[in-house]
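In: From the sequence below, what's the structure:
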Amino acid sequence: MKVGFDYQIFALQVYGGISRYYVSLAEELMLMGQSPKIFAPFHCNEYLSSTSAQIVEGERVAKRNSKLMRLTLPVNHFMSNKKINSWSPDIVHETYFSMFKAPRRSCPTVLTVYDMVHEKFPEEFSKWGNISVRKRSAVERADHVICISESTRNDLIQAFDVDESKVSVVYLGFDTFTDVSVRTDSLESSRRPYLLFVGNRAGYKNFHGFLRAFALSPALKVDYDIACFGGGAFTVAEKELIHSVGLSEDRVRHQGGSDKVLGDLYSQAAAFVYPSMYEGFGLPPLEAMAKGCPVIVSRSSSMPEVVGDAGCYFDPHSIEEMSAAMEKVVFSPSLRQSMVSAGYNRLQKFSWASCAEKTMDVYTQVVR
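Out: Below you'll find the predicted structure:
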């Protein structure tokens, strides 16, 4: 089957879970004997740069998501759709929620919805871009919608009043970072164990709650540091919060970089803490499990569905409960070891191969 993916997410993300999902899916589809192709005429995506040229139609023109990339969007839209139509795929999988008028297709379209965070927390997002409006429009025009968890499927059906038969659930796979081989300078210079926070920190991601929960525990403050990966450098407000809870900036470190760096951070962390109020799926807990890192996670949205019995849970609205969960895990070697074992077992439920197989089932159903 010829499966075409459009340009959208690859002009918006250098790294990121969504673009990683599509590249991993396309690679697995090719291994299955299918014919996937990503049409991204001008992109900034790192994953496309390292995948097979047989899959990618386009070139990398920037190493970051800059204003230049935003300016390419209209051209990308025109060229991507022209190339897709010329290629005549059996099905098109849209990679995001287009800001442009949808082109006419001679084949069915599938859309993946990753979460309903813009609908759950509208106050935390700029009205510029109208993501929620674009998402609803994309859902309505798609022949079928894939959600990445039952939690997201339920939220989508409720928010947009979508026919249940139009929406399927396909779980994501995860990356094991098997190419990790380089220790980062920040880790080499650290003489203390640390708790790891990954990704964006604003609003519903609950970084402020995590800091307060950590600082609430004298034992954690004495024995552990905090390492943060991704999400950009600390803002002035975050630095002020760090100081206000009695921590110094050398105890709360930020690290950016590639997946190699992230894998190294997971493998050496005392535990990974995921305090988010809401996630459509949540890849970081699986990535942590794959590196033998215990997972301490919110009891909310899709997290119990994904993490299962491999995590230590807390109410993300309770600073006291989050603090107690962190203490419980890091100060109990036996519990940490049992959580690591449970994590490895849990991972058997998720793989990119399984994701591709179930996605192919959706494609076949839609084409028929």
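
In: switch to C-alpha atoms for all contacts and neighbour counts from now on
Out: OK.

In: What segments of the stretch 201-350 of the chain are helices?
Out: 207-216, 218-223, 236-244, 259-268, 283-290, 303-307, 319-330, 333-346 (DSSP state H, counting those that start in this stretch).

In: closest to residue 22 out of the ones you listed?
Out: Of all these, helix 283-290 sits nearest to residue 22, with 13.9 Å by C-alpha to C-alpha.

In: okay, the angle between that closest one and helix 333-346?
Out: Between helix 283-290 and helix 333-346, the angle comes out at 110 degrees (axes from the mean of the first three to the mean of the last three C-alpha atoms, to 10 degrees).

In: Who are the contact partners of the closest residue to residue 260 other than its chain neighbours?
Out: Among residues not flanking residue 260 along the chain, residue 180 sits closest, at 4.7 Å (C-alpha to C-alpha, 6 or more residues apart in numbering). Counting by C-alpha atoms under 8 Å, 6 or more residues apart in numbering, residue 180 makes contact with 259, 260, 261, 263, 264.

In: repeat for residue 166
Out: Each residue near residue 166 by C-alpha under 8 Å, 6+ apart is listed here: 143, 144, 145.

In: In CSV, list those residues along with neighbour count, distance to residue 354 and secondary structure.
Out: Listed next are the contacts of residue 166 as CSV, based on neighbours: other C-alpha atoms under 10 Å; distance: C-alpha to C-alpha, whole Å; DSSP: H, G, I helix; E, B strand; the rest coil:
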residue, neighbour count, distance to residue 354, secondary structure
143, 16, 22, coil
144, 21, 19, strand
145, 25, 18, strand
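
In: next up, for comparison:
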Amino acid sequence: MKVIFGTDPIKNPLTGIGRYAYELANCLSVSPEISELLFLHGRKISRHIPEAKGSNFTSQGLRQMVQRSKLASKLYGVSAPLLKSFALKKYPDAIYHSPNFYLPPKTGPSVATFHDLSVFTWAQCHPAGRVRFMQKEIILSMKRADILITDSDFTRHEVIEYFNLPTNKVFSAKLASSGEFYPRDSESIASVVTKLGLQPGKYCLFTGSIEPRKNIETLLSAYERLPHVIRQAFPLVISGFKGWRSELLHTRFEKAEREGWLRYLGYTKSTELPYLFAGAASFLFPSLYEGFGLPVLEAMASGVPVVCSNSSSLPEVVGDSALTCAALDVETLTLLIQKSIEDNTWRELAIQKGLIQAKTFSWQRCAAETIHAYKQV
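Out: The predicted structure is shown next:
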């Protein structure tokens, strides 16, 4: 079996899809079931997985210029897919796997990973331009792909039902957390989090981009309802890129920071993030919709109790190890957050169950399920 794996998402910083592509590429590279594995990055095919490096000044400036110019954007939109197709044309006997939904035209045997359908099912949570572009491209890729892969059984069933596809066209290959996420001793945690102005075990954590789908507004409202003494002793720490439609949230962040019960860190370095997870009293994730919900898995692997919504794929990931409620239920969320901080009996059980649950997910398993999908092609 010959495979060409797309590596465009592998860039610094490694976000969710970039991490998925990087980890899966490394596992596929040692599989005895793949006789030849190549990597498509941009329009170039090589035998090496690219490093997750930051863009240099020249390439970054060029990208910004293209984004600002309508003509340049249009030319790029036409030329980039053709160049990818031309590169793939030289390998007609290889399966091409795009790890982020997009397939160029005339690719031959092909597989695409669909991480979620939020631009269709939660379109109101995305910028209008992104919705129009991604809806069009996803439908085109769906027609071009021989097989589709999803991150969870939830997303698999959703894709099948939403687009009325045959069940033998869509397969799930579940994600895993990085090996960097595991329980750590207080001393090593303190060496990192104290630089951020935090105390190990004395904060609750949310990570994710600051955008409507993450339901941070509900999280803030629930946290505000906690007794004052708890909020001061266990401030809410939020880590993530500033996203879209987040101006009002940042105003609330600033007010809560002045009141002493919230810390907004912005983007946290990948080298520091595992320590930030491991040092949390509990991890809070009331997202409206997730194709998988990797942060809750990273929290469980770090030995941290989880409170999350019972929406979309999250119950599939946490099993019975977390406290869950409806995403918009502010009152219940407040009660669960307080329980996750104060109920030591539940905390010990949640940590044990979470570690066991996290171990059921691995990148080796993800690679094996991905190869099973390849075999259908």
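
In: between the contacts of residue 180 of structure 1, which is nearest residue 229 of structure 1?
Out: Residue 229 of structure 1 lies nearest to residue 261 out of the contacts of residue 180 of structure 1, by C-alpha to C-alpha, at 8.8 Å.

In: how about the closest one, what's its match in structure 2?
Out: Aligned counterpart of residue 261 of structure 1 in structure 2: residue 272 (TM-score structural alignment).

In: Count the residues that sit near its match.
Out: Residue 272 of structure 2 has 13 neighbouring residues, counting by other C-alpha atoms under 10 Å.

In: what sits against it?
Out: Applying C-alpha under 8 Å, 6+ apart, we find residue 272 of structure 2 in contact with residue 192.

In: And the longest strand along structure 1, what does it pack against?
Out: Scanning structure 1 for the strand with the most residues, using DSSP state E, yields strand 35-43. In terms of contacts (3 or more C-alpha pairs under 8 Å, 6 or more residues apart in numbering; DSSP states H and E), strand 35-43 of structure 1 is packed against strand 2-5, helix 17-31, strand 56-60, helix 67-87.

In: Let's have these in CSV, adding mean neighbour count.
Out: Formatted as CSV, these follow (neighbours: other C-alpha atoms under 10 Å):
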stretch, mean neighbour count
strand 2-5, 23
helix 17-31, 20
strand 56-60, 18
helix 67-87, 16
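
In: Quickly note the distance from the spatially closest residue to residue 73 of structure 1 that is not a sequence neighbour to residue 71 of structure 1.
Out: Computed as C-alpha to C-alpha, 6+ apart, the closest residue to residue 73 of structure 1 that is not its neighbour in sequence is residue 11, at 7.3 Å. Residue 11 of structure 1 sits 10 Å away from residue 71 of structure 1, going by C-alpha to C-alpha, to the nearest Å.

In: The counterpart of residue 210 of structure 1 in structure 2 and residue 212 of structure 2, how far apart?
Out: Mapped onto structure 2 by TM-score structural alignment, residue 210 of structure 1 lines up with residue 219. Distance, residue 219 of structure 2 to residue 212 of structure 2, using C-alpha to C-alpha: 12 Å.

In: more neighbours, these two?
Out: Relative neighbour count places residue 219 above the other of residue 219 of structure 2 and residue 212, with 23 against 19, counting by other C-alpha under 10 Å.

In: Surely the more buried one is in contact with residue 330?
Out: Yes: contact between residue 219 of structure 2 and residue 330 holds when scored by C-alpha atoms under 8 Å: they sit 7.5 Å apart.

In: which residues touch the aligned residue in structure 1 for residue 282 of structure 2?
Out: In structure 1, the residue matched to residue 282 of structure 2 (TM-score structural alignment) is residue 271. Contact analysis of residue 271 of structure 1 by C-alpha under 8 Å, 6+ apart lists 194, 195, 196, 293, 294, 295, 296, 329, 330.

In: Residue 25 of structure 2 too?
Out: Going by C-alpha under 8 Å, 6+ apart, residue 25 of structure 2 touches 5, 49.

In: Over in structure 1, tell me which residue corresponds to it.
Out: Match for residue 25 of structure 2 (TM-score structural alignment): residue 26.

In: With residue 96 of structure 1 as the reference, measure out to that match.
Out: Taken as C-alpha to C-alpha, the span from residue 26 of structure 1 to residue 96 of structure 1 is 16 Å.

In: For the helices and strands packed on strand 35-43 of structure 1, give me JSON lines that also has distance to residue 336 of structure 1.
Out: Output for these, formatted as JSON lines (distance: least, C-alpha to C-alpha, whole Å):
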{"stretch": "strand 2-5", "distance to residue 336 of structure 1": "41"}
{"stretch": "helix 17-31", "distance to residue 336 of structure 1": "27"}
{"stretch": "strand 56-60", "distance to residue 336 of structure 1": "42"}
{"stretch": "helix 67-87", "distance to residue 336 of structure 1": "44"}
